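**Student:** requesting a structural model of the entry that follows:
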Amino acid sequence: MKKRFLAAGASVAAAAMVLTACTPPGGGDDEKSSEKSSINIGWNESFRSMNTLTANGNAVSNAILTYMMNDNFKHYDDKLELQDGSLGSVEQVSEDPLKVKYTFNDDAKWSDGTPVDAADLALTWAGQSANFNTVEQNNADDGSVKENDAKTVYFDAATAGSALIKDFPEVSDDGKEVTFSYSKPFVDWETELGTGADGVGVPAHIVAKKALGIDDPAEGKQAILDALKDKDTEKLSKISNTWNTGFDFTSMPKDEDLLVHTGPYKMTDFKEGQYVTLELDDQYSGPVKPKVDTVTVRYNGDPMAMIQAIENGEVDMTQPQATADVLSAAEDLDGVTVDAADGATYEHVDFTFDNKGPFDPEANGGDEEKAKKVRQAFLKTVPREDIVEKIIKPLNEEAVTRDSYSQVPGSPMYDAVTKENGVADATDVDVEAAKKLLKEAGADAPKVRIMYDNTNSRRQQEFQLIKESAEKAGFKIEDVGDVNWGTRLGDGTYDVSLFGWQSEGTGVTENDANFRTGAQNNYGGYSSKKTDKILDKLLVSKEDEQEKLLTDLESQLSEDAFGAPIFQFPELTIYRDKVKNVSSTSVSPTMFWNYWEWETN
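**Tutor:** Sure, this is the predicted structure:
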């Protein structure tokens, strides 16, 4: 699996400012007198972490910036074709057993001059493998990660691919080569480590400095490798604490160690909830050569305010939450290009299975079948067609409901998977059938708490449509919408959630993160031995097996009434004519994928 990024809408209250109230360095047309080029970009959610591998850091708002600040081994272009990055090479050196070797380029260095090497990638593997964890979870009541004591180790991430790497890797004497051995075949080995915005993760020598008090970078790297090789619980406890939260910040940190990076841009200013400024780093020695000197990302959760900022020349590029009003307003602007397309993000409705709520067997006398009937009843009230007709079709006349958990409409396997997966049947609105299911379950007017971003106009409309339909069947709907919805995922304070997933890549094992028992993105606590077995098979599948396995997976999700996909997000990329070479890809980091090609005039 490669994780999926949370795709936020308007979700930061602090960002709801008037853009003209605070113009950051490098902003606006009044800067034309400067010899250095600059671009201002509008975004809807603020940066919060340099570590995009953790549950908290796993957000597009972080990835778009870490992608520009860090080099990688692989990345996707706008045709979803995998391209070589600038850190080095990745190759399969053995098929049985599967062995994958990473070779770092000689000029791959952190911004403080420390080489990028095996210790960095080994730490990333350890952090997302869960193989070093001594506890399954370590979360506080509010869902945040608690600090490990000296006897516990918990890295707040997990991927199925890294979990298959059980043994400490082979490391060359100079640290420039590292070879990982998989315990089983793994279909997505090429993108498991070092891809996209993640790069090689956070710097091992800085982690050693913060966690172990080792100032010398070489000694620190070796200490990280030794702790992993020896499975030193006391040291790994400290290392995991730093890895989990040590690189989180919401304004410009005083500690410059937190800003150490491998790529061409460095962070030079960050005003909380307002803007982040990146500038070219003159110490960068790698091959990526951006044409723009300064990139400032400015935050505002109101998409119409972003259109106003484009018109005023305060913002040059943006991908706001798409609505019919936003599209119409953008199309009315002179000197502005609007590219409309389907994005990779899809909206979905998820149930919570483990909070003693209406969909949890524990609230139904321990009877799983009764709980399932309540879930099935709710799905029979979700007006997916109505949502698409009223909210999405004004943006895209060809829009349809998305009937697959894993496939984008129009993709090669979509028709075959959706023909057999049962999603459309499970979600065919039928209020009378819903009432009958509730009666069979003995559920009298069950109260359902729905959590969503209540500052997002599209989700407000979705919530109302679902509420009206569900109440006709006898459900009592409680609005527990929250601007900080992302921090509440998995905390048990809601029964249904509405949000979007955006993929980081195209691998079939991405599904693992959402549906496997205990997986990182399985916020609802869903657990199925049958589903886990199908996911196990997908991890080692060959190309000609994948369509059948994905169909089996989705059929099982429908059988279990896991939830439902609703629609594919419409995506608007809006930019002023002064910016050249803008394009977007339908995986994270969207329009930032080719930042080095941007030009201004």
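
**Student:** use CA for all of it now, contacts and neighbours both
**Tutor:** Noted.

**Student:** and the next helix or strand past the helix or strand containing Gly161?
**Tutor:** Counting by DSSP states H and E, the element that carries Gly161 is helix 160-163. Scanning forward in sequence from helix 160-163 by DSSP H and E, the next helix or strand is strand 170-171.

**Student:** what does that following strand contact?
**Tutor:** Ala118, Glu177, Val178, Thr179, Phe180 (Cα atoms under 8 Å, 6 or more residues apart in numbering).

**Student:** sorry, back to before: distance from the helix holding Gly161 to the middle of the chain?
**Tutor:** Distance of helix 160-163 from the chain centroid (Cα atoms, centre = their mean, to the nearest Å) equals 17 Å.

**Student:** which elements pack onto that helix?
**Tutor:** Contacts defined by 3 or more Cα pairs under 8 Å, 6 or more residues apart in numbering; DSSP states H and E place helix 160-163 against helix 118-129.

**Student:** list the buried ones in the longest strand along the chain?
**Tutor:** In the chain, with assignment by DSSP state E, the single longest strand is strand 336-351. Neighbour-count burial for strand 336-351, with 16 or more other Cα atoms under 10 Å as criterion, is recorded at 336-338, 342-351.

**Student:** run this one through as well so I can compare:
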Amino acid sequence: MKDQEIRGLIADVKEGTLSRRSFIQKMAAVGIAAPIASQILVWNDVAMANATLEYKPTKAGGGGPLKILLWQAPTLLNPHFASGTKDQIASRIFYEPLAGWDKEGNLIPCLAAEVPTKANGGLSADGLSVTWKLKPGVKWHDGKPFTADDVVFTWEYAKEPATAAYTTGSYTNIKVEKVDDLTVKVIFQQPTPFWADPFVGTVGQILPKHRFGDYVGAKSREAPDNLKPIGTGPYKFVDFKPGDVLTGERNPDYHIKNQPAFDTLEVKGGGDAVSAARAVLQTGEYDYAWNLQVEDEVLKRMETGGRGKVSTVPSGDIEFIILNPTDPWTEVDGERSSVKTKHPTLSDPKVREAINLLIDRDSVQKFIYGRGGIATASFVNEPKQFKSTKLKYEFNIDKANKILDEAGWKKGSDGIREKDGKKLKYVFQTSINAPRQKTQAIIKQACQRAGIDLELKSVTASVFFSSDVANPDTYTKLYVDMEMYTTTQPQPDPERFLNQFVSWEIANKENKWLGRNVSRYSDPAADEAYKAAQKELDPAKRAALLIKVNEIFCEANIILPLLSRTRVAAAANNVMHDHSGWDVDTWNIAAWYRS
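**Tutor:** Below is the predicted model:
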């Protein structure tokens, strides 16, 4: 479709002769994914709806209790320390961003009065700034007013290196100015095509200055509100037992009329995905269960119970394996897997290439995940214009054996390959979850046929995804040879998602292992392409640069993508929920109600 044709369709939407849904369908027909089609409308100053869930209650409260299961239990409630999705979900109940993402990739205002556009003066023509108008009359849970000072403070808090915020990458290279009490201006160092990152979605939750002002920098972990939040959200904090249960109550001063519908909220953590699914779909003990990483056939059987339903939404999430290029068994300056070391065998690119050939992705999809994932060789899969067409996967044990033979890795008497006294023996780590353990077993069996020995390690999910800097088994520590998990794409644009592949985001002791680059791998070409993409205003050129970053890491076989994940949840039949693949599950929890 030519640019002129697209502009014509946009004009039709503005005039009301073409519906927004019809526009998105026409874009999809020519290969432009729904999230990007929706963003095209935003960029061209077309007004968006304020919600995706039709909210029917005529008053706040009266809905009784809402009970949610997160089988990976939350351990903290500060969103800027939340490296695990479970902690991000829990934090979002109390803290809110200026805007969030709905299931179609639309930007929906929350603490902002409106989404910035060129028409309303929010977006500068040169791409160097965005001005946010804040919603008036919003109060923190302790009654203090929410103002521009809180937004500016959140920037100062997150960008401070000593704070060691997980979100620091979104705030380091910007400047935020207070225009007045209800207006802030975000200034970029260079033209910025994707401006909807700071203060938006998962990374954008605003902290109250009057509560965190004394805890910027080195004292950041000492703030009482890290576990007892005072936010602006629809529910007020009641109690929290980390790793167990979180409770809240309806915020009577919530800034959206007639919301929330439920009187109390309980978020129960722990257990496993199967028991979580059963508690919603079969027993009806809970109203909602998140992230049902359960064999699809099991979910289908549970749905016959009639108490609940499974819902799936597209997302940019990816289940993948990291092959550690550093040495996880040697400590340097108080940390293992230091960038100052090299892995004794995985530093050989031929070994990594062989392991990639030993992953039967098609079987993992067919026999384990079903609706939950699609086999892929690309780290980025959605939206489609950001997916590499170059990356392909193959399952070929014979080819893997040949590569290792030619690279000089010979099988010993025990059947394990070795060279120069070093054996291809690895610890392969993931979280405790039935599909992941079955995936591990499939990969282990194939590796054995190629002379590679895998010791399978499974860690309780609440520990594996914990932000606890003292825990050696967190996924960000990478104190093993290889590990597998899902990482979530927090918005329908992969720029921030791909900062997991830049050198300045490497997880280490200095940043309390909250750097986004868990693999420790870096490549100057990837850094260069990423930086260029951050200022490239031409959409096609920018997409090509981001695809290059993706391809560098995948072709190096440091990152081994397995499945493009759909987000799978379960809800009671009478619970109307708003499940987005581009934000956390609680992004619009204020609008949930019981029918």
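
**Student:** quick check: TM-score for this pair?
**Tutor:** Remark: TM-score between the superposed chains equals 0.75 [TM-score structural alignment, normalised by the length of structure 2]; 492 aligned residues with a Cα RMSD of 3.1 Å.

**Student:** quick one: average offset of the host helix or strand of Ala529 of structure 2 versus structure 1, please.
**Tutor:** Take DSSP H and E as the rule and Ala529 of structure 2 turns out to sit in helix 524-535. Superposed on structure 1, helix 524-535 of structure 2 shows a mean distance of 0.8 Å to its aligned residues (mean Cα distance after the TM-score superposition for structure 1).

**Student:** show me how far that helix is from its chain's centre.
**Tutor:** The answer for helix 524-535 of structure 2 is 21 Å, by Cα atoms, centre = their mean.

**Student:** ok so, going back, which of the contacts of strand 170-171 of structure 1 sits closest to Pro203 of structure 1?
**Tutor:** Ala118 (10.8 Å; Cα to Cα).

**Student:** the closest one against Leu193, yeah?
**Tutor:** No: judged on Cα atoms under 8 Å, Ala118 of structure 1 makes no contact with Leu193 at a distance of 11.8 Å.

**Student:** still on that earlier bit, what span of structure 1 lines up against the helix holding Ala529 of structure 2?
**Tutor:** Aligned by TM-score structural alignment, helix 524-535 of structure 2 falls on residues 529-540 of structure 1.

**Student:** residues touching the matching stretch, excluding its own?
**Tutor:** 1, 160-161, 184-188, 508-509, 511-512, 515-517, 546, 549-550, 552-553, 556-557.

**Student:** among these, name the ones in helices.
**Tutor:** Among these, the ones falling in helices (DSSP state H) are Ala160, Gly161, Asp512, Phe515, Gln546, Leu549, Leu550, Asp552, Leu553, Gln556, Leu557.

**Student:** nearest to Asn456 of structure 1 among these?
**Tutor:** The closest of these, once distances to Asn456 of structure 1 are taken by Cα to Cα, is Phe515, at 26.2 Å.

**Student:** what comes up buried for the helix holding Ala529 of structure 2?
**Tutor:** Applying 16+ other Cα under 10 Å to helix 524-535 of structure 2 flags Ala526, Asp527, Ala529, Tyr530, Lys531, Ala533, Gln534, Lys535 as buried.

**Student:** how close does the nearest residue to Asp253 of structure 2 once chain neighbours are set aside get to Met484 of structure 2?
**Tutor:** Nearest non-adjacent residue to Asp253 of structure 2, counting by Cα to Cα, 6 or more residues apart in numbering: Lys139, 7.4 Å away. With the distance defined as Cα to Cα, to the nearest Å, Lys139 of structure 2 ends up 41 Å from Met484 of structure 2.

**Student:** Asn557 of structure 2 now?
**Tutor:** 14 Å.

**Student:** which residues in the stretch 401-550 of structure 1 form helices?
**Tutor:** Shown for the stretch 401-550 of structure 1, the helices assigned by DSSP state H, counting those that start in this stretch span residues 414-420, 423-426, 431-441, 457-472, 485-488, 512-515, 529-539, 546-559.

**Student:** point out the most buried one among those.
**Tutor:** Most buried of the helices of the stretch 401-550 of structure 1, by mean neighbour count (mean count of other Cα atoms under 10 Å): helix 512-515, with a mean of 23.

**Student:** which residues touch that one?
**Tutor:** 1-4, 159-160, 519-523, 526-527, 531-532, 535.

**Student:** now the residue nearest in space to the middle of structure 2: how far from Ser315 of structure 2?
**Tutor:** Geometric centre of structure 2, nearest residue: Thr488, 2.6 Å, by Cα atoms, centre = their mean. From Thr488 of structure 2 across to Ser315 of structure 2, the span is 8 Å (Cα to Cα).

**Student:** where do the strands sit along the stretch 1-150 of structure 1?
**Tutor:** 4-7, 38-43, 74-76, 82-84, 88-95, 98-104 (DSSP state E, counting those that start in this stretch).

**Student:** what comes up buried for the longest one?
**Tutor:** Looking back up the chat, that one is strand 88-95 of structure 1. Gly88, Ser89, Val90.

**Student:** let me see the contact set for the spatially closest residue to the second one that is not a sequence neighbour.
**Tutor:** So the one you mean is Ser89 of structure 1. Among residues not flanking Ser89 of structure 1 along the chain, Thr103 sits closest, at 5.3 Å (Cα to Cα, 6+ apart). Counting by Cα under 8 Å, 6+ apart, Thr103 of structure 1 touches Gly88, Ser89, Val90, Lys176, Glu177, Val178.

**Student:** then Ala426 of structure 1?
**Tutor:** By Cα under 8 Å, 6+ apart, the neighbours of Ala426 of structure 1 are Gln376, Leu379, Lys380, Ser558, Ala561.

**Student:** residue in structure 2 matching the fourth one?
**Tutor:** Just to be clear, that refers to Ser558 of structure 1. Checking TM-score structural alignment: Ser558 of structure 1 goes with Cys554.
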